[in-house]
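S.K.: quick one: sequence and predicted model below, then my questions.
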Amino acid sequence: MRVPALMMAMSVLLGGAPGAQEAANLIPNGAFEVDADGDGLADGWRFSGNESVKVTWSRDAGTEGRWSQKLDCTAFERTSPASHVMLAMNDGFALEEGRWYRLSFRVKGRGILGSAAQVAIQQTGPWENLGCDKSFRVGPDWKTVETVFRATKTLDRNLRLQIWFTSTGTLWIDDVRLVETEAVQRRYTDVLPDLGAKNLIPNASFECGTSGWGSTTQMSGWGGNLNSLVGEIDRTGPRYHGCSLKIPVDRATAPVLYFDYFELIRQPVLMPLLGNRGWISVTPGAEYTLSADIRSEPAGTPVKLRVYQAFAGTQDRDLEATGEWQRVSFTLKPNRPQVFIALGPNLTDSQLTRATLGVDGVQLEKGAAATEFELQAPVEVGIEWPEPGHLFAPGGVEATLIAFNGSDRPQSIDLRAEVRDYLDQPAGSEKLTLSPAAGASARGVLRPRPGTQGFFRMALACEGGALIPTRPERFAVIEECKDADGLFGMNHAYPPQELNRLSKQIGLTWFRDWSLKWLHVEPAPGRFEFAEADRQIDRVLELGLNVLPLLPFPSSDWASSAPDSVTPGSGYPANRERAAYMPRDMEAFANYVRTTVARYKDRLRVWEILNEPIYTSYALPQSAGYKPADYVKLLAVAYRAVKQADPQGLVIGGIAGHPDTYVRDFIEAGGLEHVDALNLHAYPGWQAPEGFVEPLRQLRKMMADAGHPKPIWFTEGAYYADDDTPWEPFESWLTRLDSELLCAAYQVRFDAILLAFGTQKIIYHSGTPGSLNNEGVDGIFYEWDGAPRKMAVAQAQLTAMLGPDTATLGVLSEDPWACGFHSRGKTVVVLWSDRSDGPRFTPGGEARLLDLMGNRVQGSVALGEVPHYLVMEGLQSAEAARVVLTAGLR
């Protein structure tokens, strides 16, 4: 598991030549033109890598100058963190804390595993990143890599610029530049258009339904937030026109947000704030006034008015509503150029058990006082979807368009919807005319018929009114998953239950749960407390989903062997540091495991022992002197304890890293004797999935040679992308691929490779969605209101092809790539090419070729990075599948 942290680096990949130099290059000999000693390594640069890496270096033809630097690795084995092929500059340049820098260089590569490399600037003593850390793809052609970052320390020594990869292969580097640059200002990208109106809020009196509105709250922890609107349209006695919106809050029935890390969170939403969708451009330092008409039942209900400022917190006003409509206002000076507004009931500190707040006439205007309410535009058009998630069965797509005419004469509004598919190709269009009378609304149902299944975006155009959705709407046509025990899942259940329900529809049927930490379930010797863990676990089970319980830490505070100098802090991660050490008493650990398994054996059937031991700080960290053999010692105790409590319980264990992360040490220490399945984790970043084939092949060989060939459970990791970049420049602790299409393609290829090498379950990371107007990539599959990303729809199709009965035929071919399986009574081959000039394929006989979304492809297709499915009836042998594959290639 990884805990999100704000990265200081802000990066972008460019395809052209470097831009003009903004300041002096701080990197000496960055063009590699000087090699006075003639050793093939440009002066000021050095190679870094341990003895398991065999590398030669030389200077080769450059891009603009005469030379570039070439590193050629002919042998590679991962034996330690120093197993890398690295070009480094130690010292020779300086950084100043708080200043912004642009690092750029030219690069190309050949034969590098996964086509992935990295660049960073590190402090070398002690090791610490200095704000620059980026992954990037390499290919046969020169490209520019550029990243802008803010230095986190002032250093002129003990720092290192490093560019590296971790495999055999060849890397060329040229024209390394580090220059000071102006500060980068982050800005959100989903910005409402400026209509020149007094009121900056669209659909401000809810005459277009709930279009343009969402909900947010103040969530404890970092797991997530609301993902859908809390509230409903009310037509009984509105303050303006025909509608208002009411927000009910009841302590007994309020939606509950959960999260299982680090503290267990179970938070009833007692402050559901109604917020506008999209950011509003404002002038920092100028006065703005937020106003609205509100009423409550009962009178005296606490209310919060809130203005969210981009990357700068909120400004609030707290007040009480009366039983009748009352205009309230809040004047502020925003300190950022982008804001959005929110308001709603706040029962957090109230004695009330229930309340309902009515809202109408919301207005944000420039000025020191509220003025009379006005609509943003005289005619507005909004859209409503029937269900969160925008997922439909074939032929069932529909959305409601609502037009409100605030003028004094009838209007005719012509609407056109253009639909595009997952390849951004046209997939149909629809027209609709709405004719609202003066002061009234008109509704119409739009039923796009794309003719295929898969992911779609629908862009609306309007004549005669102002559109409320500012971006094309996402929707999908899928075959809903009916499996109770599928192959796929998620690390951490999503905080709102509706996202877990959607996850079941696309085939995520397992959720890895962190609730059963020793320090929480046994806070004192012999005193077990499972009530909160029960709630976390049962809320997943009650949806017909499965839970993979993780026992993440080897100790509790009271049982830890940590020295007295390691004190349990109040903040994270200090509050888990003692839990990372070995227990003083192994029997106490065994008792914790036995007691926990015995309690849940009727509900849970698999158990994962520790999260990422040795190579991270979670459990038995190498920094405290622990080695894989120490983990195996603890694992043996846990294995016996699980089997004592539940002989049928499945034990999952391992170092939980890449296929080559301390695996040899784990196996040589006898670790496979104490697991029923081996766990793996991987965050590939830019590394193409094929880079995992050889490590997985070696892993299977090592297990076979040890006499313990175990199945694999992949319990954490994924690829990430978002075509609607939340803000720019975008930064995240997770590497974001260039597009959702590439991400979906990589994920299917990665899953196919994992399954081909005997993986039984694939658990993605993580169930942590974004919030209103603040999306993230962590949750992978969903935008606001559960609207699908392309990865969600690709996942639904992968699940439709490969069910619980999947059996592997292995990797059938590596050029093109083909992974074969038996599932659902058919033979399925996942087929793609990682070459730019991939071969054409024509299915023969009764074989069918389907695209990534599950649509049949007629004729031949050029194989490329986006996979296809070759489907044959019956359970064909690997040899028979190869015959069909070979016959179809040309």
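M.R.: Done, it's in.

S.K.: only C-alpha atoms from now on, for both contacts and neighbour counts.
M.R.: Fine.

S.K.: A579: what's it in contact with?
M.R.: By Cα atoms under 8 Å, 6 or more residues apart in numbering, the contact list for A579 reads 519, 553-557, 560, 619.

S.K.: which of those residues fall within strands?
M.R.: Under the assignment DSSP state E, these contribute A619 to strands.

S.K.: the residue nearest to I341 when sequence neighbours are not counted: helix or strand, and which one exactly?
M.R.: Take I341 and drop its neighbours on the chain: the residue closest to it by Cα to Cα, 6 or more residues apart in numbering is V307, 4.5 Å away. Element membership for V307, per DSSP states H and E: strand 302-309.

S.K.: how about I402?
M.R.: strand 399-405.

S.K.: ok, now M89?
M.R.: Applying DSSP H and E, one finds M89 within strand 85-90.

S.K.: okay, one more to line up with it:
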Amino acid sequence: MLRLALVLLVCSFVTAQTNLVPNGDFERDENGDGVPDFWMTAGAPHVKQQLARDVGRDGKGFSGRLVCNEFGNGTPASHAMICQVGTIGVQRGRWYRLSFWAKAEGIRTGIVRVALVNTRIWSDVGLQDFFAPTSQWQRYEFLFQATSDLLAKESRLQIWFNSTGTLWLDDVELVEIPALSPRRLPQIPPEGVVNLLPNSSFECGTAGWGSYAPDLRWWMGNVFQLIGELDEKTSVHGEFSLKVSLSEPNLPTFYFDWFDPVRQPVRSLITAHHGWIAVNLGQPYTFSAFMKADRPNVVGVLFVRQSDGRSLSRNFTLTTDWHRYSFTFTPQADFIWVGAGLDLNASKMSAATVWLDALQLERGSQASEYKPRLPVEVMASTDAMGNIFVVERGHPTLPVKLYAFADGTRDTGQRTREVTATISVRDFFDDEVLRQTVRLTVPVGGGIVRTVNLPVGKFGFYRVQVTTSEKANFCLPIRCAIIKPYRAKDSRWGMNHAYPWQFLLRLAHRAGILWWRDWSVQWRTVQPKPDAKFNFGETDFQIDRVVKEGGNCLVLFPFPSADWSSSGDPTQIEKVQPVAYRRQVMLLACKPKDEQAFARYIAESVRHYRNRVTAYHIFNEPLYTFYSLPASLGHTLDDYLRLLRIAYKTIKSEQPSAIVVGGIGIWADNRWTREFVEAGGLQFVDVLDLHLYSGGSPEGLCEPLRKLWERMKQRKEARPIWLTELGCYADDDPPIEPLRNFFGDAATRSAFHPSERRASEWLVKLATLFFANGGEKIFLHAGTCGEINGVDTGSVFFEYGGAPRKMLVAVATMANLIPIEAKFERSQELSDGVIVHWFRFGKRQVGVAWSTDGKVHQIALPSGVSALDIMGNPIEGRKVAVSETPIYLTQ
């Protein structure tokens, strides 16, 4: 039996490692035609491409070479593609790894895409990604879980790009792998401690704690900061407890503008720790906490969040006295976090306050006597919201608070304990710019707080890490930003969807991000029935909360119809759209039965908002998506132009000064954009709308933008361009690994960058070229937020609590240096491989320069010209090194 088991195990392993790609090494060419067997090209006839074998990557054997020397982006099939058709089958739920070696030359954007597609329904089965090959051979790897069964005869493995250029591939391999178990981050070290929770009695302030609302079950986010305050008037252990209050009508409220506008007060609130704890499956753990309430019969909650998304909880009826409550459970996932709080719904109350203290998570089936995690704990935080400091000038410092607490339950006979904290500060470039040690004398049974002013001396992004000699001391790095104030009421920067929480709007505004593209003013929302009066009560909440904070709303009319006014046929929609919620959207996306009713909807909306709103956007991504007037249901460009004309004239009649934004909402090189311009669509807009999700070369991406801008000027119809959706994502502190497999959809993943520095540099370069070619405003996608310890990469600028990502500081710097009134003047070649793009406002000129050839160039600054780094700090000397990282020149 043992031998049989071993044989089966070996066979299973071998089967799992079988390469599913025939002739993945390109060695076979049975008919000698020079084309590798099983491989072929695919694309529109006007794309001139050729597939052949070339020398292998190590100088031996063969590789595959795809050459495209003529390209035109006219149809969805406009691509240069190497593929295999009818060869690869996968099974739903199983994990696979695709790997290959590649190099490239002359691909305009630098981006090559890869997918495994079901040709029966033309949909990917879990693999849809991209890579950026260089001129040198490199290995690329993609992990994916099949989302559906795929028969080999219905498959296409495809690797493609959208320009002229040459791509080489070798050793293409697709193998089944064991189920991928994602790794959660950051992890709290569980070794050598009884109580697994850091700062468990809040003696180190609120460092390491946040909040979570179990009743907020929205994909777009959860509570994103700690809701609660320290209370030194009552405690069980030490001097402090945490006071958490919920009270109508002032409950924390979560907002969002898609699909049904969300306005949900928080009635159940959990105080939760940052970080995941690795647990042993099948073994019991006990979570306990001391709690009391401001009145009898308040329901307290002990809560466990598991890494597989499931939650465990237990409710307790609290009293007005301190009592300890415990919950023993057996984890069903590899990682957990825990929290305690209150539930107004379960309490059947409109208001309540609870106090929390001495929380303990431990191995075993019962609670032991409470003890802090360590004899001495050291934590750090700042007093600034989001750790973002707004400083006018000078040599800024970072004021960081160090907290230290010495446990008094461990009798050592000592009155004080000594601990040395090491503070390391790294900047935008990940260079350590400061390191210092602080010696702390901590009274046993008590704590101290010391503010350390870190003399960083420059503006920008900083990461502050505090460590001690105790490896189990868990102190998260502090993301900080020092930025200059942004005082203008208008800016070049915005977000698609306003963040759900007001404090995030305020932080964004400080960075010069002032515009918010709002989706809430849908026909179905403001007029749910044909005979109903228009009612903007719900949409007012969404618009007014932005305006109240000093923001500007771009009001999007996302759909042409309401449910009752749509000309759509549900039967036909079901044939072309298999996803249920998208079918609901597609009904609204169809053209209205009554165009006069459509005009009334637009008129009533503008009439209502004209004193608060200056810009309106007509439909999201018409024709090529399911959002509005989908071509898949027979809609045409003429349909869009007709409704756009009606909306434009209606808006102007109600608000002549209003800005009307329109267009197809895709990038400049797409045929829909070209056809919109050539059909005269610009006469019915004040601003042309574009969208972009790509991590490709900014120079390659903006070449078609330049041509579009020139064409608009040739037609004497030049309109400012707004990029109302731009994807740009990175996370240097991923909450899960591998992040790419658990973040976003294919579009957002195509705009994912390997680091926040790379994303920031890309964004500054893309924005510079966009503003130099007719661009006026950029809206990043999207104003979402995650949950504590969850994926929040899609929020672009913020980590939990409003802590900044590097992209925020890069945008804040650019917003001040190239304000809305700046006009593009010229591009100047400083040397071979270095170009500066100059903008002028008043008597001042600001340029953005970087190396376009990947080399570092030493450039002598002209007289009167100064240089600033990407964070806005002066660069010393009259010679500056110009690399791929953009710098600013001022004169």
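M.R.: Cool, the structure landed. Computed from a predicted structure; not experimentally measured.

S.K.: how alike are these chains, TM-score-wise?
M.R.: After superposition, the two chains reach a TM-score of 0.93 (TM-score structural alignment, normalised by the length of structure 1), with 851 aligned residues with a Cα RMSD of 1.9 Å.

S.K.: just give me how far the helix or strand following the strand holding M89 of structure 1 sits from the chain centre.
M.R.: The C-terminal neighbour of strand 85-90 of structure 1 among helices and strands, as given by DSSP H and E, is strand 100-110. Relative to its chain's centre, strand 100-110 of structure 1 lies at 26 Å (Cα atoms, centre = their mean, to the nearest Å).

S.K.: just to revisit the earlier point, average gap between the strand holding M89 of structure 1 and structure 2?
M.R.: Here the mean offset of strand 85-90 of structure 1 against structure 2 after fitting is 0.4 Å, by mean Cα distance after the TM-score superposition for structure 1.

S.K.: same for that strand, what does it pack against?
M.R.: Using 3 or more Cα pairs under 8 Å, 6 or more residues apart in numbering; DSSP states H and E, the elements in contact with strand 85-90 of structure 1 are strand 46-48, strand 67-76, strand 159-165.

S.K.: make CSV out of the ones you listed and add mean neighbour count and distance to F821 of structure 1.
M.R.: Formatted as CSV, these follow (neighbours: other Cα atoms under 10 Å; distance: least, Cα to Cα, whole Å):
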stretch, mean neighbour count, distance to F821 of structure 1
strand 46-48, 17, 42
strand 67-76, 21, 31
strand 159-165, 22, 32
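
S.K.: the ones you listed: which one's closest to Q644 of structure 1?
M.R.: Closest to Q644 of structure 1 of those is strand 67-76 (Cα to Cα; 42.5 Å).

S.K.: relative to structure 2, which residues correspond to the closest one?
M.R.: The aligned range for strand 67-76 of structure 1 in structure 2 is 62-71, by TM-score structural alignment.

S.K.: over to stretch 354-372 of structure 1?
M.R.: With TM-score structural alignment as the criterion, stretch 354-372 of structure 1 aligns to 351-369.

S.K.: which parts of the matching stretch are buried?
M.R.: Buried residues in stretch 351-369 of structure 2, counted by 16 or more other Cα atoms under 10 Å: 351-363, 366-367.

S.K.: spatially, which two of those are the most separated?
M.R.: So for the buried residues of stretch 351-369 of structure 2, where distance means Cα to Cα, the most widely separated pair is A351 and R363, at 34.7 Å.

S.K.: measure the residue most central in space within structure 2 to V456 of structure 2 for me?
M.R.: The residue lying closest to the centre of structure 2 (Cα atoms, centre = their mean) is G794, at 1.7 Å. Separation of G794 of structure 2 from V456 of structure 2 (Cα to Cα, to the nearest Å) stands at 30 Å.

S.K.: could you tell me how many residues sit around the aligned partner of S52 of structure 1 in structure 2?
M.R.: Using TM-score structural alignment, the equivalent of S52 of structure 1 in structure 2 is H46. Summarising burial for H46 of structure 2: neighbours were counted as other Cα atoms under 10 Å, giving 15.
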